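Asks: Structure, please.
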Amino acid sequence: MENDRLLVIVEDDQDFARTLKRSFERRGYAVLQADSHAALVDLLSVRKPSYAVVDLKLGTESGLLCVQTLHAHDPAMTIVVLTGFASIATAVEAIKLGASHYLAKPSNTDDIEAAFARTAGDPSTPLAPRATSIKTLEWEHIHEVLKDSDFNISEAARRLGMHRRTLARKLAKRQVS
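Replies: Here you go, the predicted structure:
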């Protein structure tokens, strides 16, 4: 019974992880936290969660490795990938590796819990492209290049043709949709 509502949050941003943990605890979940793949492996050696929320970028690590580990540990686990680095490539890989859902930040507890409850796809989802701004397109392109350069800011800046400090400033800003 304990494992029915046992959730693991794999997130390196301690403030966000703490906020998410409190929110899920208020909803009746028992919540475990890990901030890296190594911490997750240690946690899984003694616990078996039913749910997982995994950040795609964990410092210099990829959360995709955590998704793969979680799925191998329990193929029935519901895994939601949460990311500010959304791209089609990482969404496809996350699903292939065992994630149930892929949500772009900002997402809240309601969004994540709704993803936990969805067990099937929705064929009526509209195919119309979403409206987007130039800033959003720039943000998505920067993050795609950053992902392709293994989150190396200097290499991503070189590929984008901008100074490393300029890229660092852009990354420090929060995206506003």
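
Asks: CA only for contacts and neighbour counts going forward, please
Replies: Noted.

Asks: need the contact list for residue 8.
Replies: 31, 32, 33, 34, 49, 51, 52, 53 (Cα atoms under 8 Å, 6 or more residues apart in numbering).

Asks: Sequence B follows; please return its structure for comparison with A:
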Amino acid sequence: MNTDFHLKRVFIIDDDPTFNRILQRALSNRGIATAGAQNADGLAQTLHTFKPDAVILDLNLNGHSGLELIDTIRKAVPGARILVLTGYASITTAVEAIKRGAYQYLAKPTDVDSILRSLESPSDETAGGELEAKPMSVGRLEWEHIQRVLAEHNGNISATARALKMHRRTLQRKLAKRPVKT
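Replies: Below you'll find the model as predicted:
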């Protein structure tokens, strides 16, 4: 672990009030000051006032991408480490999160110890590297490919379906399912 970085203050942005409260309590029990929000309302001012060492950001906030908040977080607290948590992990979103300035990316479900390890360790030693540790199943490879093509077409379902030579309804059914486990 990196001995130069110690978490003292963590801000949690997750639209699930129960998860948000439980994670805040678990971190507080470890001596870490916490605050949280369920959306982006007043986020920049709140972060500037709270001054966290790290921000835990849910990827899906009431149907909006948490990735859109990374720039706001970076401007409000430039030195904070941003950990993106998601129940819909994909290599595409992991790469996008890191490109935008996230420090690390973890798939849910996860535990507090994994979250702390990810935030306190140098970024090349943390759990995000587990995305490529095991070979992916054929179903997971299909999901990753669909996500990549969808991103290339800026989320346009019809254009993505044409590019994949797939009927639009078939694509919508595949997208409605949770990602396939590896």
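
Asks: got a winner among the contacts of residue 8 of the first structure for most neighbours?
Replies: residue 52 (27 neighbours; other Cα atoms under 10 Å).

Asks: what about that residue, which SS state?
Replies: strand (DSSP: H, G, I helix; E, B strand; the rest coil).

Asks: Could you find the counterpart of it in the second structure?
Replies: Counting by TM-score structural alignment, residue 52 of the first structure lines up with residue 55 in the second structure.

Asks: do the same with residue 106 of the first structure
Replies: So, by TM-score structural alignment, residue 106 of the first structure is matched to residue 109.

Asks: Please name the spatially closest residue to its match (chain neighbours excluded).
Replies: residue 87 (6.9 Å; Cα to Cα, 6 or more residues apart in numbering).

Asks: any idea how far that neighbour is from residue 149 of the second structure?
Replies: 20 Å (Cα to Cα, to the nearest Å).

Asks: who's more crowded, those two?
Replies: residue 149 (19 against 15).

Asks: and that one, how far is that from residue 169 of the second structure?
Replies: Counting by Cα to Cα - residue 149 of the second structure and residue 169 of the second structure are separated by 16 Å.

Asks: Also residue 41 of the second structure?
Replies: Counting by Cα to Cα, the gap from residue 41 of the second structure to residue 169 of the second structure is 35 Å.

Asks: returning to what we had before: quick one: map the residue nearest to residue 109 of the second structure onto the first structure.
Replies: So, by TM-score structural alignment, residue 87 of the second structure is matched to residue 84.

Asks: which residue is nearest the middle of the second structure?
Replies: The second structure has residue 84 as the residue nearest its centroid, 2.5 Å off, counting by Cα atoms, centre = their mean.

Asks: a helix runs through residue 136 of the first structure, doesn't it?
Replies: Yes: counting by three-state DSSP, residue 136 of the first structure is part of a helix.

Asks: ok, the closest residue to it other than its chain neighbours - how many residues close by?
Replies: Take residue 136 of the first structure and drop its neighbours on the chain: the residue closest to it by Cα to Cα, 6+ apart is residue 177, 6.9 Å away. Neighbour count of residue 177 of the first structure, defined by other Cα under 10 Å: 8.

Asks: do residue 125 of the first structure as well
Replies: Residue 125 of the first structure: 7 neighbours (other Cα under 10 Å).

Asks: Does it belong to a helix, a strand or coil?
Replies: Applying three-state DSSP: residue 125 of the first structure is coil.

Asks: Also the one 3 residues further on?
Replies: Classification of residue 128 of the first structure using three-state DSSP returns coil.

Asks: Please apply the same query to residue 106 of the second structure.
Replies: Assignment for residue 106 of the second structure (three-state DSSP): strand.

Asks: isn't there a strand covering the residue nearest to the centre of the second structure?
Replies: Yes: if the criterion is three-state DSSP, then residue 84 of the second structure is within a strand.

Asks: is it true that it touches residue 54?
Replies: No: Residue 84 of the second structure lies out of contact with residue 54 (Cα atoms under 8 Å); the separation is 10.8 Å.
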